[in-house]
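[1] Would you be able to build a 3D model of this:
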Amino acid sequence: MSADGMTGGPPPSGARADWTIDQAWDRYTADEHAVWVKLYERQSRLLQGRACDAYLRGLDALDLHDAGIPDFRRINGELARLTGWRVVAVPGLVPDEVFFDHLANRRFPAGQFIRRADQLDYLQEPDVFHDVFGHVPMLTDPTFADYMQAYGEGGRRAMALGRLHNLARLYWYTVEFGLLATPEGLRIYGAGIASSAAESIYALESPAPRRLPFDLTDVMRTPYRIDDLQALYFVVPSLQALLDVTLQDFGAIYDQLAALPDLPLDA
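    Model (predicted):
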């Protein structure tokens, strides 16, 4: 899903009706595999002591280093065994309804391409490194896997009620840029942090951003920026607490949000 939601339309040429494509793993070049290895080695070092245990366990379980860009066919066997999820390749950002349908059916849509060697530090459109290294390790955790499925199911209702922008903020501040409180201190679980060298350090160590306790209504009232390091992070007390709050009926919350203004990032 894009930052502001992507409307429907026919899939691009070569894509199936559900927007999936073949990963075509054997077509990656040696240079593309080398980019993955360089990114993996940098991030896996940075995330020791910074990422949450669930993420680090998932990274080990899926053995994402291998010989370069992971073959989805290989990692899907272990992922399916652990939580019933699998990764499907897509040509880029997909329409919201397609995205939600994949999540609701425990399929994570991942970009097939990888950034160039001169784009290691920033890429606006998510690539295979962001999607697989950043997101997929958390999908090995049963609680987070249930959360992602619940989010997909909730997306359909949010679209019908015209509250997609509120639900997109929940995704941004949890799945992409979420922090977790642990007895050892704050830890990363959001993919946008885990896949970024700069954000991995900044999110935990910089005095610049605010780090607020997670509150569902506040999260859904807070816009975000996609072109800079985050000014604000929301901290969940546990992955179970995140799942529990997502399983409630959002209808009353959406009614409440309709009467409330957005919260400025500097509020």
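[2] okay, CA-based contacts and neighbour counts for the rest of this
    OK.
[3] burial of Phe113, as a residue count?
    Other residues within reach of Phe113, judged by other C-alpha atoms under 10 Å, total 18.
[4] To what extent is the closest residue to Arg115 other than its chain neighbours buried, counted in neighbours?
    Closest residue to Arg115 apart from its sequence neighbours, by C-alpha to C-alpha, 6 or more residues apart in numbering: Asp127 at 6.5 Å. A count of nearby residues for Asp127, using other C-alpha under 10 Å, gives 19.
[5] isn't Asp127 right next to Gln119, touching?
    No: the pair Asp127 / Gln119 is not scored as a contact, 11.0 Å apart, by C-alpha atoms under 8 Å.
[6] another one to check against the first:
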Amino acid sequence: MQARAPVAGLRGNYIGISPDWTVPQSADLYSDEDQAVWRLLVARQTGFARDFVCGEFLKGLESLSISEGIPDFAAVNARLEPLTGWKVVGVPGLIPDAAFYDHLAHRRFPVTVWIRGREELDYLVEPDLFHDFFGHVPLLSDPIFADFMQRYGQCAAEAGPDLDLWARLYWYTVEFGLIHTKQGLKIYGAGILSSAKEVGHAIGGDGVERLPFEATMVMRRPYQIDKLQNTYFVLDDFRQLFEAADMRIN
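    Below you'll find the predicted structure:
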């Protein structure tokens, strides 16, 4: 999740960033090892996705054609913008809340430009290129989810002292959300999709709460970032997300 200000010790090169915290991708500078890690992760998680992920995500993933190597953001934007008006922008890593939400409010999704090492395939504390892109970008091709993400950015940017509640909504939906479909319970959250362990745990793990989505409950439930989740909220339809985006918090 991007909704934290950068602090000392975070990975990523923050030298020379633009005022909006973006950086060039420099797609030609990725090493052969970077490309190999990308292909390995995409192949593995796509295999899980075919069985466990919602159809909207699969459709978006197919439209992006990312299996052969790390995607060039300019080429991705040429395909994505005509679909929903969204584009991806490069960032060095975690960026401040205000910058992140402003990007969302203007249909720009920040994607970290560095990728994890082979020794980190299963877990990272910070979001990398694979998490940000594979986990988030495919669903931005879906008109309903794309509209929600912009609305979320607008609301979070205006949240003031209620920002923690909006961070919880993001965590339990955009990062760790599940949805009922005609094919059964499916995943749409990026935090699940980019982790092999979390996929099986979310769908079939023992001792896990899978609760009906209710906006107020979601926004009042704390979360932990350093372990597999014990609680997931389940949508019936992506349109439910607008309940939260349009509510007024008391």
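[7] how near is the aligned residue in structure 1 for Leu29 of structure 2 to Glu125 of structure 1?
    Applying TM-score structural alignment, one finds that Leu29 of structure 2 aligns to Arg27 in structure 1. For Arg27 of structure 1, the distance to Glu125 of structure 1 (C-alpha to C-alpha, to the nearest Å) stands at 21 Å.
[8] of the two, who's got more company?
    Glu125 (12 against 8).
[9] Quickly note the distance from that one to Ser2 of structure 1.
    Between Glu125 of structure 1 and Ser2 of structure 1 the computed distance is 9 Å (C-alpha to C-alpha).
[10] Kindly report the same for Arg225 of structure 1.
    Counting by C-alpha to C-alpha, the gap from Arg225 of structure 1 to Ser2 of structure 1 is 12 Å.
[11] overlap in contacts of the two?
    With contacts taken as C-alpha atoms under 8 Å, 6 or more residues apart in numbering, not a single residue reaches both Arg225 of structure 1 and Ser2.
[12] State the number of residues packed around the residue lying closest to Ala157 of structure 2 once chain neighbours are set aside.
    Excluding the flanking residues, the one nearest Ala157 of structure 2 by C-alpha to C-alpha, 6+ apart is Tyr101, at 5.6 Å. Neighbour count of Tyr101 of structure 2, defined by other C-alpha under 10 Å: 27.
[13] show me the contacts for Tyr101 of structure 2.
    By C-alpha under 8 Å, 6+ apart, Tyr101 of structure 2 lies in contact with Gly153, Gln154, Ala156, Ala157.
[14] Same list (these) but as TSV, adding distance to Gly69 of structure 2 and neighbour count.
    Listed next are these as TSV, based on distance: C-alpha to C-alpha, whole Å; neighbours: other C-alpha atoms under 10 Å:
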residue	distance to Gly69 of structure 2	neighbour count
Gly153	30	22
Gln154	33	18
Ala156	33	25
Ala157	34	20
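[15] which one of the residues you listed is nearest Val89 of structure 2?
    Gly153 (15.2 Å; C-alpha to C-alpha).
[16] Aligned to the closest one, what sits in structure 1?
    If you follow Gly153 of structure 2 across to structure 1 using TM-score structural alignment, you land on Gly152.
[17] tell me which element its match is part of?
    Element membership of Gly152 of structure 1, judged by DSSP states H and E, is helix 142-161.
[18] Next, the mean deviation of the helix or strand just after that helix compared to structure 2.
    Sequence order places helix 164-171 as the next helix or strand after helix 142-161 of structure 1, per DSSP H and E. Its aligned residues in structure 2 lie a mean 0.3 Å from helix 164-171 of structure 1 after superposition (mean C-alpha distance after the TM-score superposition for structure 1).
[19] which outside residues touch helix 164-171 of structure 1?
    Helix 164-171 of structure 1 is contacted by residues Ala3, Asp4, Gly5, Gly155, Ala158, Leu216, Val219, Met220, Arg221, Thr222, Pro223, Tyr224 when judged by C-alpha under 8 Å, 6+ apart.
[20] and with 10 Å instead?
    The contact list for helix 164-171 of structure 1, computed with C-alpha atoms under 10 Å, 6 or more residues apart in numbering, reads 1-5, 96, 148, 151, 154-159, 175-178, 190, 216-224, 234, 246, 250, 254, 257, 262.
[21] Name the next helix or strand following it along the chain.
    Following helix 164-171 of structure 1 in sequence, per DSSP H and E, is strand 179-182.
[22] What helices and strands are in contact with that following strand?
    Where contact means 3 or more C-alpha pairs under 10 Å, 6 or more residues apart in numbering; DSSP states H and E, strand 179-182 of structure 1 is packed against strand 185-188, strand 210-213, strand 232-236, helix 239-246.
[23] one step back: tell me the one among the contacts of Tyr101 of structure 2 nearest to Val208 of structure 2.
    Scanning the contacts of Tyr101 of structure 2 for proximity to Val208 of structure 2, where the rule is C-alpha to C-alpha, the winner is Ala156, at 28.4 Å.
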